[in-house]
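Visitor: Predicted model, plus sequence, below.
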Amino acid sequence: MKKVLIALALFLSSFSTQAQSGYEITIDLKNCNDTLAYLTFYRFDKTLIKDTCTTIKNGRIIFNGKTKLPKGIYSLVSQQKSILFDFFIDDDTQKLQLKSEYGPNISKDLTALNSDRENEFFNYIRFLGDQNKAFMEYKQSHPLATKKDSLDLTDKQNELEQRIADYENQFINRFKGTFIADVVNLKTEKKQKDIPKKADGTPDYDVSYKYYKDNFWRNVDLKDEGMVHNPFLFNKLKTYLDNVVVKHPDSVCVEIDRILAKSKPETLIYKLMLAHLTYTYETSKIMGFDKVFVHLSDNYFKTGKAKGIYEDDDVVQRIIKRADKLKPLLIGAKAIDLSMIRAEDFPKMKAMGFEDAKNSEEMTKVFYKNVNEVNKMWVKLSDVKAEYTILVFWDVDCGHCQKEIPKLVTAYNEMTHEKKDVKVFSVYMQHEGDKYLKYIADNKLPFINVYDGAHYNNAIEKYDVYSTPVIYILDKNKVIKAKRIEAEKVKEIIQSLEKEAKKQS
């Protein structure tokens, strides 16, 4: 009998463990007529569906599963696919019972029947809503007619922010060590309560900024996978890199390394952050920030620290290949030399047979047959003597080029009139020489007008010319100072470079 009782006890213990390993979320929603509801969860910058209830009866919605839910912020989503409310799930709330009333008071009446901590989270959400509502009512009832009105509104906003900060700090301290406290901590911004003063009595914003930056990630555990399952991490990362860190690619690279070092390469949070950062800086429209993309390739993808981020391993190789292509074209790199043919020498090149060659083999034969003559005709980018060289790749038939090239002519003529030592190395990307010569004559292009007459350079690959026009600015040593800019910005950028050079001299 004793053995039977022991066996039964072990069985019941095993059964109990299995029963607790799953989840069950029961929501009683009064006056709910939906027949379908979704359980969704946050994952970095996305919202994903975790479960679906298709058997709603009398407003009772039940989601259940055999395995535990990951820690995170979850949402009840209606049949119309609108979020009704958020709640959190951790190890203590896998069996959760909620109730409310469908309609405008759904958040006000929201209650957890078996979790005091969940109710405190709901109180926090309601507090935020009440504070924002009060501020909006104040704003609507106080039109900004005078400067004093604007100052009063700013004071009111500061009061609101301080009340929220105080509430959040109390919440974090009260529930310290719990998942939801960590989530609220992730959301909060750690600003100094009182801005220190300089010796002359004015606010010392430099000290205030340093405090804000140094404390931005305070107590945020990026090794905790639960930090990726909420709506705050993505925005916090974006805010930090876009608005807090000094807007320079070198500074961004340093900060990215620090952030990723706080996580572990095998974790989901690490993989999602690295994938997001890679895409962000590969596609960045801010000049010079492709350097961050190259940095990520060199330090994470080439070193194996990006393993498992993409299901297709070929993606990693494509990223590396793309970064290697951009590396020689970064701001500060010396421009790749080009050996071109002057536009006016097109008839000579045509007579040699370059335009009649049908494939690379025939082209090679024509080249070596005329190599001595062609060698006398080269116009090299590196031989251009000027304080600044504008390198432009374009096409006569390109609609955008037809708008940009005249603007570049105007900018060049203005700079020449101002005695600036500037030249334009104008590279036509096609081989229709007659059309090119006509355009030069009709528009009086005052540039060094060249083209790849000997099919020698492959400028498309060398300079990543996947569309035209593409404009680079080089200094007197042919170092890239600006790239992929609009023609109307050329003069302004050169003026800025001149001012910078004067400061350094």
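Guide: Cool, the structure landed. Numbers count the residues shown, from 1 in each chain.
Visitor: C-alpha from now on. contacts and neighbour counts both.
Guide: Fine.
Visitor: Which helix in this structure has the most residues?
Guide: Ranked by residue count under DSSP state H, the longest helix found in the chain is helix 147-174.
Visitor: Check which helices and strands it is in contact with.
Guide: Counting contacts by 3 or more CA pairs under 8 Å, 6 or more residues apart in numbering; DSSP states H and E, helix 147-174 is packed against helix 116-141, helix 179-187.
Visitor: Could you point out which of those helices sits nearest Tyr472?
Guide: For the helices and strands packed on helix 147-174, proximity to Tyr472 was assessed by CA to CA; helix 179-187 is nearest, at 41.5 Å.
Visitor: That closest one: how far from the chain's middle?
Guide: When distances are taken as CA atoms, centre = their mean, to the nearest Å, helix 179-187 is centred 23 Å away from the chain's centroid.
Visitor: take the one below as the second:
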Amino acid sequence: MARSYFYCFSLFFSILISSITVQGQSYKISLKLDALTDSTIYLANYFGSKLYYADTTVVSKKGVALFEGDEELKAGKYAFVLPGPKLYEVLVDDDPFFEMQADTSNFIATMEVKGSDCNQLYYDYIKFINVKKTEVTELNEKLKLASEDSTKAESIKEKIIKINEQVSARQKSLLKDNPDNWGAQVIGMTMPIDIPEPPKDENGVVTDSLFQYRYYINHFFDNVPLDNPAIARTPEFDKKFKDFFNNALLQSPDTVSRYADEFIRKVEYDEELFKFVVHYLTYSFETSKIMGMDAAFVHMIENYYMKDKTPWMDSTSLANVTERALRMKPTLLGNKAPYMRLHDTTGTKFTSLYDVEADYTVVYIWDPDCGHCKKENPKMVEMYDKFEDKGVKVYSVGNPHENEEWIKYLREHPEMGKLINVSDSPKHPDYFRTYYDVHSTPVILLLDKEKKIIAKKVGVDQLEQIIERELTKNRS
């Protein structure tokens, strides 16, 4: 099993949440529930896609659940948590004094609202959507039965398309006619972007193949009220925001870093929204499985955490995450590999990484006690045999500071002798574990002729594919 010393950024997520409180002016929300008495009801607030308890009450004998307090209930999306548990959403804007009434047997269909325009609009819309969902479900069932009747099937499909158009028209109308209504803004965040056709020449040939993609990216947040801090307390914004950075954007560190900075500038006016965005992006970049994305993590740490823009971080957590970024930075893609000059099994002959003359150099840091390394070692030898005559060499670094087990393993596996086997020792220590961010083994990097890092954090199987691709690219 691979040895791991990974410091997980998510450990201090609790610091972020603990600093988020719901406080300020008073509130009073009444929920009348038919056929439900003497039950405990919770009011939970969203932060992103997660729910946190904000208040609790007991339903009176008259079926009334009353939530009230002297502190502020910040604008956002909340949920009534009924026994079961059953969750029913409720919106809170700048006027948190309203009444709602419903029958628990059909909460949404029977919902009545007094004193809250945003909830009235929102629940009218949900009722409309539920009706349309039922219509589409029935049509889909008919479509299954009409699979052999193409004319009938097309007619059903047209009806489904018409319903979707009705929903889209309703969404656009609500947002256009009620731009400042919190309910309309929440609905707007779920709306897809209408992308126009690309420009074409007189022959109908598209003249800008990237037009639609650029439009999609540039208008992705058109229906998101970024000037309203309440969006941080909605799952709709959470989904939209994460979809943009995880799916819509090209997943390259330069691209996501640039858009991260642009987006952060738009939300830095609000401390809570700023924290939400900065934390998520930092954590997402650090834990990304995409090679090279650690550069985006380093970018976030250097430009926000190390510049005193994250006051919610305590000194210990800040020091830990800063150290993590500083360890990552030397081996970012495109950098020249950190210098190493290590000795062989005799402890007398030294070989520098930069003395290795090869078109491609594999830096392979492994440990004889590492179970995963034992599986990768024979693969590494096979890979070397396959590419030796194509200018590939392997600088094989034993991770143990004490050399006995490393030497013993090499003696028991003479095939490893084909590689350039080196290590350090108490007598000749080296800092490669720090410079190469060795928090687990094995560590594999691929360097070009100039010793620039072109691949990292890969297994031997993936390494072979990358080398094949590089060789093909150079032949063309």
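Guide: The structure has been received and is ready for your questions. The model shown is predicted, which means the values in this text are computed figures rather than measured ones.
Visitor: Any chance you could compute the TM-score here?
Guide: Once superposed, the chains reach a TM-score of 0.85 (TM-score structural alignment, normalised by the length of the second structure), with 443 aligned residues with a CA RMSD of 2.7 Å.
Visitor: could you give the angle of the longest helix of the first structure to helix 116-141?
Guide: 180 degrees (axes from the mean of the first three to the mean of the last three CA atoms, to 10 degrees).
Visitor: Measure how helix 147-174 of the first structure sits relative to helix 179-187, angle-wise.
Guide: Angle between the axes of helix 147-174 of the first structure and helix 179-187 is 150 degrees (criterion: the same axes, to 10 degrees).
Visitor: ok so, going back, tabulate the helices and strands packed on helix 147-174 of the first structure in JSON lines, adding columns for mean neighbour count and distance to Ala333 of the first structure.
Guide: JSON lines is the format used below for those (neighbours: other CA atoms under 10 Å; distance: least, CA to CA, whole Å):
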{"stretch": "helix 116-141", "mean neighbour count": "15", "distance to Ala333 of the first structure": "50"}
{"stretch": "helix 179-187", "mean neighbour count": "21", "distance to Ala333 of the first structure": "39"}
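Visitor: and Tyr463 of the first structure, which of the ones you listed is closest to it?
Guide: Among those, helix 179-187 sits nearest to Tyr463 of the first structure (CA to CA), with 42.3 Å.
Visitor: tell me, that closest one lands on which residues of the second structure?
Guide: Aligned by TM-score structural alignment, helix 179-187 of the first structure falls on residues 182-190 of the second structure.
Visitor: How far does stretch 267-274 of the first structure sit from its chain's centre?
Guide: 14 Å.
Visitor: List the buried residues of that stretch.
Guide: By neighbour count on 16 or more other CA atoms under 10 Å, the buried set for stretch 267-274 of the first structure is Leu268, Ile269, Tyr270, Lys271, Leu272, Met273, Leu274.
Visitor: which residue lines up with Lys266 of the second structure in the first structure?
Guide: Superposed on the first structure with TM-score structural alignment, Lys266 of the second structure falls opposite Lys262.
Visitor: next one: Asp103 of the second structure
Guide: Match for Asp103 of the second structure (TM-score structural alignment): Glu101.
Visitor: Now do the contacts for the residue found closest to its match once you drop the neighbours it is linked to in the chain.
Guide: Closest residue in space to Glu101 of the first structure, ignoring its immediate chain neighbours: Lys30 at 4.5 Å, by CA to CA, 6 or more residues apart in numbering. For Lys30 of the first structure, the contact set (CA atoms under 8 Å, 6 or more residues apart in numbering) comprises Asn58, Gly59, Lys99, Ser100, Glu101, Tyr102.
Visitor: repeat for Leu353 of the second structure
Guide: Taking CA under 8 Å, 6+ apart as the test, what Leu353 of the second structure contacts is Tyr339, Met340, Arg341, Tyr395.
Visitor: Can you tell me which of those has the most neighbours?
Guide: When neighbours are counted by other CA atoms under 10 Å, Met340 leads those with 21 neighbours.
Visitor: Going along the chain, name the helices of the second structure.
Guide: 13-18, 117-145, 150-177, 182-188, 211-218, 235-243, 253-267, 271-287, 294-300, 315-328, 371-387, 404-412, 432-435, 460-475.
Visitor: can those go into a markdown table with extra columns for distance to Gly84 of the second structure?
Guide: As requested, the helices of the second structure are arranged in a markdown table below (distance: least, CA to CA, whole Å):
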| stretch | distance to Gly84 of the second structure |
| --- | --- |
| helix 13-18 | 26 |
| helix 117-145 | 22 |
| helix 150-177 | 31 |
| helix 182-188 | 26 |
| helix 211-218 | 41 |
| helix 235-243 | 22 |
| helix 253-267 | 37 |
| helix 271-287 | 30 |
| helix 294-300 | 41 |
| helix 315-328 | 39 |
| helix 371-387 | 46 |
| helix 404-412 | 58 |
| helix 432-435 | 52 |
| helix 460-475 | 48 |
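Visitor: Nearest approach to Leu226 of the second structure belongs to which of the ones you listed?
Guide: Taking CA to CA, helix 253-267 is the member of these nearest to Leu226 of the second structure, at 6.7 Å.
Visitor: Check which helices and strands the closest one sits against.
Guide: Packed against helix 253-267 of the second structure by the contact rule (3+ CA pairs under 8 Å, 6+ apart) you find helix 271-287, helix 294-300.
Visitor: ok, average deviation of it from the first structure?
Guide: After superposition onto the first structure, helix 253-267 of the second structure sits on average 0.6 Å from its aligned residues (mean CA distance after the TM-score superposition for the first structure).
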